[in-house]
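Student: sequence? don't have it. structure:
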């Protein structure tokens, strides 16, 4: 899938799938979001950012006030992808920000937005043959964010941590959407209680 995306936008796939960023947050990504072993997500792109007359291209995160941010773990592979992108493509100054993802060609708009990105994402899926029987794209960009959440939960990462990394307003949102993916803890609970209340006895 990432191979079918325009080379300049390949990193967007990994930021969404590997760090759970929303599309609008991914498109607003700047080098100063990178810390030693985590990403500091600071802003998102306005839905009108592609327009030349847009006065505010970058806006606060969803459910957050101006200046608020959230931190997300940075896996090594993603750090390497970011470094490779910066070496190859650099940044472009837009609205006072050194952004990674912005059209290099004239007439393509000032900034990509969630809507314009989704259009090209659908084209990439079709080019890769990732389609439904009727020929429509099988996934949406938001599916990459779902991949991040479901993979983390399936491997035992606490749901409250995943909720915070996703930037959900309430953990209830995370539980409602992903609660069924949390591994069952029946056997672990039995072992813990047996050990706590009958130490030294067989646990099975």
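Tutor: Done, it's in. What you are looking at is a predicted structure, and each value in this text was computed from that prediction instead of being measured. Residues are numbered from 1 along each chain as shown.

Student: from here on, contacts and neighbour counts on C-alpha atoms
Tutor: Will do.

Student: List the contacts of residue 170.
Tutor: residue 163 (CA atoms under 8 Å, 6 or more residues apart in numbering).

Student: 6 Å instead, please
Tutor: For residue 170, no residue meets the contact criterion (CA atoms under 6 Å, 6 or more residues apart in numbering).

Student: just checking, residue 114 touches residue 24?
Tutor: Yes. Using CA atoms under 6 Å, residue 114 is in contact with residue 24, at 5.5 Å.

Student: in stretch 162-179, what's buried?
Tutor: 162, 163, 164, 165, 166, 167, 171, 174, 178 (16 or more other CA atoms under 10 Å).

Student: host element of the second one?
Tutor: Counting by DSSP states H and E, the element that carries residue 163 is helix 159-166.

Student: cool, the last one as well?
Tutor: Element membership of residue 178, judged by DSSP H and E, is helix 171-178.

Student: C-terminal to that helix, what's the next element?
Tutor: Helix 171-178 is succeeded, C-terminally, by helix 186-197 (DSSP H and E).

Student: want to compare, so here's the second one:
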């Protein structure tokens, strides 16, 4: 679902306002009337709505989006809170950083059309 197709509601710009249009999305309404219907229509295996939030956050972090941006977008009060929730992503970060630098220093890494010369 996108805001382009369905519009946004209220000053909070909610994509899923509740049926009473008060601005609060009641879990019981969302789960039965929106979430399960969306899973069925999309033929997606069952998952909890909150799992999608964690998937979104972790994918952003794995893609290299800065922690402060992800924390802000997810509504966390600080990057410390973000690190608490996604600690598993930050484990091994040094090794991933070294691997990234090694890849960038590989001949031809800047230009995918360039062939690395073999010495």
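Tutor: Sure thing, it's come through. It should be emphasised that the depicted structure is a prediction, and the values quoted were computed from it without experimental measurement.

Student: what does the helix holding residue 178 of structure 1 correspond to over in structure 2?
Tutor: Under TM-score structural alignment, helix 171-178 of structure 1 corresponds to residues 79-86 of structure 2.

Student: about what we covered before: which strands or helices does the helix holding residue 163 of structure 1 pack on?
Tutor: Counting contacts by 3 or more CA pairs under 6 Å, 6 or more residues apart in numbering; DSSP states H and E, helix 159-166 of structure 1 packs against no other helix or strand.

Student: Report the angle between the strand or helix carrying residue 13 of structure 1 and helix 159-166.
Tutor: For residue 13 of structure 1, the enclosing helix or strand under DSSP H and E is helix 10-19. Here helix 10-19 of structure 1 points in a direction 160 degrees away from that of helix 159-166 (axes from the mean of the first three to the mean of the last three CA atoms, to 10 degrees).

Student: So what touches helix 10-19 of structure 1?
Tutor: 2, 144, 145, 147, 148.

Student: Tell me which of those fall in helices.
Tutor: 144, 145, 147, 148 (DSSP state H).

Student: Can I get those residues in a markdown table including neighbour count and distance to residue 97 of structure 1?
Tutor: Below are these laid out as a markdown table (neighbours: other CA atoms under 10 Å; distance: CA to CA, whole Å):
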| residue | neighbour count | distance to residue 97 of structure 1 |
| --- | --- | --- |
| 144 | 23 | 25 |
| 145 | 23 | 24 |
| 147 | 16 | 29 |
| 148 | 20 | 27 |
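
Student: Where do the strands of structure 1 begin and end?
Tutor: With strands called from DSSP state E, structure 1 shows them at 38-41, 44-45, 58-59, 70-73, 92-94, 97-99.

Student: what does residue 150 of structure 1 align to in structure 2?
Tutor: Checking with TM-score structural alignment, residue 150 of structure 1 has residue 58 as its match.

Student: which residue lines up with residue 83 of structure 1 in structure 2?
Tutor: Match for residue 83 of structure 1 (TM-score structural alignment): residue 4.

Student: mind checking how far that match is from residue 15 of structure 2?
Tutor: Residue 4 of structure 2 sits 10 Å away from residue 15 of structure 2, going by CA to CA, to the nearest Å.
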